[in-house]
Structures are given as C-alpha cells and as structure tokens.
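Participant: Please find the sequence and the predicted model below.
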Amino acid sequence: MSRAEGAAPSSVPVRAVHRLWTLGLLRSELTVTFRRWRTLALLVVLAGVPVLIGIAVKIETGDGSSEIDGGGSSPAFLSQITNNGLFLVFAALAATLPVFLPMAVAVVAGDAIAGEASAGTLRYLLVAPAGRTRLLLAKYATTLAFCLVATLVVAASALAAGALLFPVGEVMTISGVPISFGDGLIRVGAIAVAVAASLVGFAALGLFVSTLTHSGIAAMAATVGLLITVQILDTIPQLDAVHPYLFPHYWLSFADLLREPVYWDELWKNLGLQGVYAAVFGSAAWARFTTRDITA
C-alpha cells in the first residue's frame, strides 16, 4: 500500500476529532458562561427591569385612569400598557436595548478572551487541537447565545408581568390595525429575535476589544466606553451624515414589526449594518488573536 493510499483514511478521524473537540469546547463555553454568578446576576437585573416598569405604570394609573401622560419623554408603547399588558414587552425592550442589554453584552464579550488571559487559563485552552480560530468562534458563538438569552429573559419577564398587572387581548398595531392576541405573541417573538440580532455587531466589537488586553475589567470598561461614546455621537445633529453608519442607529427599528403591514426598510438596514460590523470587527479580532503572543 502506498503512502497516498494510507493517508486518506487517517485524515477522517483527525477531522472528526477536531469537530468533536470544537463542539465540546462550545458546550463547555456555554456551560461556564451561563453558570457564572456574574452572568446570572446580569440576567436577574434584566428580568427585573420590565417588572419595575410594570409596577411603576400600575402605580401611576392606580387612580383608575386608563393611560399615563409621559409628556413626550416616555419610551414608545408606554402609554398603551394599561390597555394591553402585551405592550409591556415592547416598552421593556425599548427601554433596555439602548443601555441595559448592550452593557450586559459588553461584560460577556469583553471578558471572553481578556478574562481567560487575566485568569491564566488562555494558554491551556490553546493546547487543545481546535486552535485559536475555533476558540475565537466558540467565544463569539457563546456571546451571541447570551444576546439571545438576555433578550428572551427581558421579553419573558415583561410578558409575565404584563399579564399579571394588566389586561391582555387584541393588539392595536402602530398603523391602527388590530391583530389577534396570537398574532401579537408571534410579533413578540419576532421582535425579541430582531433585538438580539441588533447586538451582533456590538458583540463582535466587544470581542475585538477583548483581544487587545490581558485585563478582563479593562476590556469590559473599554467596550462600555465605546458604547456610550457612539450613542452620544448618534444624538449630535451636526453628525447626521455619519449616523447611519453607527451600530446603534437602527436599534429601535424593531418597532416597525408592530406595523400592519410591516415596514422592512430600516429593519434590513439594521441587519445589514450589524453584519458589516460583525465581519469587520470579527476579522480584526481573528487577525489580532491568531498573531497574539499568548503568555497567560
């Protein structure tokens, strides 16, 4: 038997071992991340925000009035919560997306690589056969899983609180067209997925920052600092020309899913922008991590 004939069969088990190790690594990353007290605390805080909003609205309308007057400062959907508790989901997502959700993602993404380096466990992870690229992909996939879980936690908490504190039933869309409660629940699921997808680009940015330092705390702080800076830039009228290129600019476009028919323009712009940020900063994170001198 020639060497060429003998080499082919042996390559299959090697690829299978790499694939199994990668799946095991992803499973391990997910388990470790979602078992950390810090992660659980973040999810608890996120779950508490809709409850606090619901209680505040309930107290404000305790005199029997059917609506609250936000004076133009209330988040979208807030004045409609008393008529239908399902709107608490939309109000809670609108309230948490600009600050609470991305800050939670910043903690997870910023700690992904830098936290391992700080703890001295990064070089041990790289001894296994999957290599740096697969480790980075596993870290990013775990961060994306957290984005989805965190968003679903907010939506589920708001749905439960809304059903307990307020009546639920037929949903009046922004366009003034009523839809059934079942259709409203479908819109809730679609909006939750859209909100989670809105964090894809920011998660890649946080992962890139995490590859630049050996300190998890520094990476988290830098990611949060970038979030605040970009959001401030997005509010400056003189920078209108660059606003469409800032990752949070279309975050609240999920509200268009409550129109009848649905407006897709800004939703697609948001997904496209997040994809660009994910590609750019994901590539930058890969380039940095695969050439980085790992000493910890």
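Facilitator: Yep, that arrived.
Participant: contacts, neighbours, all on C-alpha from now
Facilitator: Fine.
Participant: Which residue ranges of the stretch 101-250 of the chain form helices?
Facilitator: With DSSP state H, counting those that start in this stretch applied, the stretch 101-250 of the chain shows helices at 122-125, 131-165, 181-197, 200-210, 216-233, listed in chain order.
Participant: So which elements touch the longest one?
Facilitator: Using 3 or more CA pairs under 8 Å, 6 or more residues apart in numbering; DSSP states H and E as the contact test, the elements touching helix 131-165 are helix 3-35, helix 37-60, helix 87-96, helix 100-119, helix 181-197, helix 200-210, helix 265-291.
Participant: and among those helices, the most buried is which?
Facilitator: Highest mean neighbour count among these (mean count of other CA atoms under 10 Å): helix 200-210, with a mean of 28.
Participant: And that helix, what does it pack against?
Facilitator: So helix 200-210, by 3+ CA pairs under 8 Å, 6+ apart, packs with helix 100-119, helix 131-165, helix 216-233, helix 265-291.
Participant: can you state the direction angle for the shortest one and helix 100-119?
Facilitator: Helix 216-233 and helix 100-119 meet at an angle of 150 degrees, taking axes from the mean of the first three to the mean of the last three CA atoms, to 10 degrees as the criterion.
Participant: Repeat that for the second one.
Facilitator: With the same axes, to 10 degrees as the basis, helix 131-165 and helix 100-119 are set at 140 degrees to each other.
Participant: Included below, for side-by-side comparison, is a second structure:
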Amino acid sequence: MLPVDATAKPPRGSAWSLLGSELKVLFGRRRTWALLLALAAIPVLIAVAVRLSSTVPAGRGPAFLDRISQNGLFVAFTAMLVSVPLFLPLTVGVVAGDTIAGEASHGTLRYLLVAPAGRIRLLLVKYAGALAFCVAAPLAVALAGGAIGAALFPVGPVTLLSGDVIQPPEAALRILLIAAYLAVSLAGLSAIGLFLSTLTVVPVGAMAATVVVSVVSQILGQLPQLEWLHPWLFSHYWLGFGDILRQPVLWDSFASNAVLQAGYVAVFGALAYGRFATKDILS
C-alpha cells in the first residue's frame, strides 16, 4: 500500500518529461492510431458514397450532403457533423477511460507513483494526454475530409449559412475552427472519463461508462420536458459550430461552450483528484 502524499514536489522538469512520455506512449499505441484512422475513414466513406451515387436527394441525409458533389470542402463539414453524436465521444471515451484504470490494470500505476511525480501531477499529465487526443480526433476528421473531398470533387468558393461566399483558403480555416470547437466540446467529457477511470481498475468499465454518460446527456438534451436542464448538459453546445459558418463569425456559442466545458473540467477534475489522492494503490 502506498502512502498518500499529494504534496510531494517532484524535481524541476519532471512534469514536462512525464508529459512527453505520456504523449509518446499515447500516440505510440496502435489502438490510438486505429481510433484516429477509424475517424478518418468517416469522411472517406461519405465521399466515396456520394461519388458512386448518381444523385443525392436534396434535404435528405446530414446537412451539406447534397453540396458535396459541387464542392469537395463540404465533405469535411458533413463528416464532422456526422461524427459528433457518437464517433467522437466513443473514441474520446476509450482514451479518457483508460487514463488511470489502464495503468492500474497493467500494474504500472504503483511504479509511476513511486517515481517523484506526485498524484496531482500524474493526474494533470493524464488529463493533458486525453486533451491532446481531443484535439487530434476532430482534426483527423477535418484533414481527411478536406483531402478526400479535394481528390474526388471540384473545390471552389463556399456559400456560408449566412449567404456570404468565401474563398477556399478561408473555408479551410473555418474547417480548422470547427475542429477546435469540437476539441473544446470534448474537454468536459474527457474530464468525466478521467474521474470514472479513478473509480475502477477495469479500463473497459470506465470506457463504457464514459460513452454511456455521453449518450444519456444527448438523450436528455432531446427531451422537451427537461428544457430547463439542457443548458447544463455538457453536450448542449456540441452542434453549435454552425455559427462558425456565418459571416462574420458568431463567437457566442464558442464562448458559452468553453465556459460550460470549463465548469465540467473543474467539477470532475476536483472529484477525480479527491478520489485519486485518497485511493490505496495496490497495483
């Protein structure tokens, strides 16, 4: 049994080396790359399906689907919209749920704490790694969507939701802004996954619970009887990136989303620390 020492200060520079090691391990895993490749496959499948189909009925299917054949940049917009409800939360849930529970299941958590890292520092590093994946996941969808769209369809000026027309370079910047919006949107879910990961030594359980929480939040967000609760759900602003497709860009949803996610990070980060700082590490 390891004694609890949340105040131990590691040598200077050890936090950065620990973060570098975490990112190296995370992005060196075949599972991480399999998740990113699975996300990148979404725009590829959409683009190939549109390319092989003779017509795309207007008004049916995801937003922007009927515009893809005229402008390949809409592949990225459509793919990110399709990825939000399930695929992005699923992959983030896998990574976040594995943060602490994965180390415990492999018997390495004890050795990480024997090293001069400190529990709070280790927790912060694990969350930073999960946040890095939150950035990489929507970026993989955006880049794959832009690449396959440009390869299979013509690329030209994009008509925004406000009716304004922008040139492809600015449209590419809007795609990256949407990816950033989604990365912020996933920060709260990642904090929930970190907390759930401190409750068990079975990573699959934490992963599944994180995904279930995501699904439940979205279901609650669809119930009109719970309209009073909707602004407090971490998934409430997930689809608010439509404001980025206006001229000028409306930042209200971005700011409200960031504040909401910061609240979830603070609450579940504190819960994760409270649990982890008093937990007996036996493996």
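Facilitator: Thanks, I have the structure now. Treat the numbers as computed from the prediction; the structure is a model and nothing was measured.
Participant: TM-score of the superposition?
Facilitator: Scored against TM-score structural alignment, normalised by the length of the second structure, the superposed chains reach a TM-score of 0.94; 276 aligned residues with a CA RMSD of 1.4 Å.
Participant: returning to what we had before: how about CSV for the helices and strands packed on helix 200-210 of the first structure, with distance to Ala204 of the first structure added?
Facilitator: As requested, those are arranged in CSV below (distance: least, CA to CA, whole Å):
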stretch, distance to Ala204 of the first structure
helix 100-119, 8
helix 131-165, 7
helix 216-233, 11
helix 265-291, 5
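Participant: now for those, which one comes closest to Ser175 of the first structure?
Facilitator: helix 265-291 (15.9 Å; CA to CA).
Participant: so how far is Leu78 of the first structure from the aligned partner of Arg31 of the second structure in the first structure?
Facilitator: Under the alignment (TM-score structural alignment), Arg31 of the second structure pairs with Arg38 in the first structure. Taking CA to CA, to the nearest Å as the measure, Arg38 of the first structure falls 30 Å from Leu78 of the first structure.
Participant: And for Val49 of the first structure?
Facilitator: Counting by CA to CA, the gap from Val49 of the first structure to Leu78 of the first structure is 14 Å.
Participant: Indicate which one of the helices of the stretch 101-250 of the first structure is closest to Asn270 of the first structure.
Facilitator: The closest of those to Asn270 of the first structure is helix 181-197. By CA to CA, the value is 8.8 Å.
Participant: quick one: that closest one to helix 131-165, angle?
Facilitator: Here helix 181-197 of the first structure runs at an angle of 150 degrees relative to helix 131-165 (the same axes, to 10 degrees).
Participant: And for the residue positioned nearest the centre of the second structure, nearest residue in space, chain neighbours not counted?
Facilitator: Geometric centre of the second structure, nearest residue: Cys134, 3.5 Å, by CA atoms, centre = their mean. The shortest distance from Cys134 of the second structure to any non-neighbouring residue, by CA to CA, 6 or more residues apart in numbering, is to Ala183 (5.0 Å).
Participant: Would you mind finding the match for the one you found in the first structure?
Facilitator: Aligned partner of Ala183 of the second structure by TM-score structural alignment: Ala196.
Participant: Show the contacting residues for its match.
Facilitator: Ala196 of the first structure sits next to Cys147, Leu148, Thr151 when contact means CA atoms under 8 Å, 6 or more residues apart in numbering.
Participant: go again using 10 Å as the cut-off
Facilitator: 97, 101-102, 144-152, 190, 251 (CA atoms under 10 Å, 6 or more residues apart in numbering).
Participant: Out of those residues, which end up buried?
Facilitator: Leu97, Leu101, Pro102, Leu144, Phe146, Cys147, Leu148, Val149, Ala150, Thr151, Leu152, Trp251 (16 or more other CA atoms under 10 Å).
Participant: isn't the match of Arg31 of the second structure right next to Val105, touching?
Facilitator: No: with contacts counted by CA atoms under 10 Å, Arg38 of the first structure stays clear of Val105, the gap being 11.9 Å.
Participant: counterpart of Leu45 of the second structure in the first structure?
Facilitator: That one, Leu45 of the second structure, aligns with Leu52 by TM-score structural alignment.
Participant: Please apply the same query to Ala136 of the second structure.
Facilitator: Using TM-score structural alignment, Ala136 of the second structure lines up with Val149 in the first structure.
Participant: and that match, how far is that from Gly110 of the first structure?
Facilitator: Remark: distance between Val149 of the first structure and Gly110 of the first structure (CA to CA) = 17 Å.
Participant: wait, isn't Leu65 of the second structure in contact with Pro43?
Facilitator: No: contact between Leu65 of the second structure and Pro43 fails when scored by CA under 10 Å: they sit 11.1 Å apart.
Participant: Can you find the partner of Leu233 of the first structure in the second structure?
Facilitator: Checking TM-score structural alignment: Leu233 of the first structure goes with Leu220.
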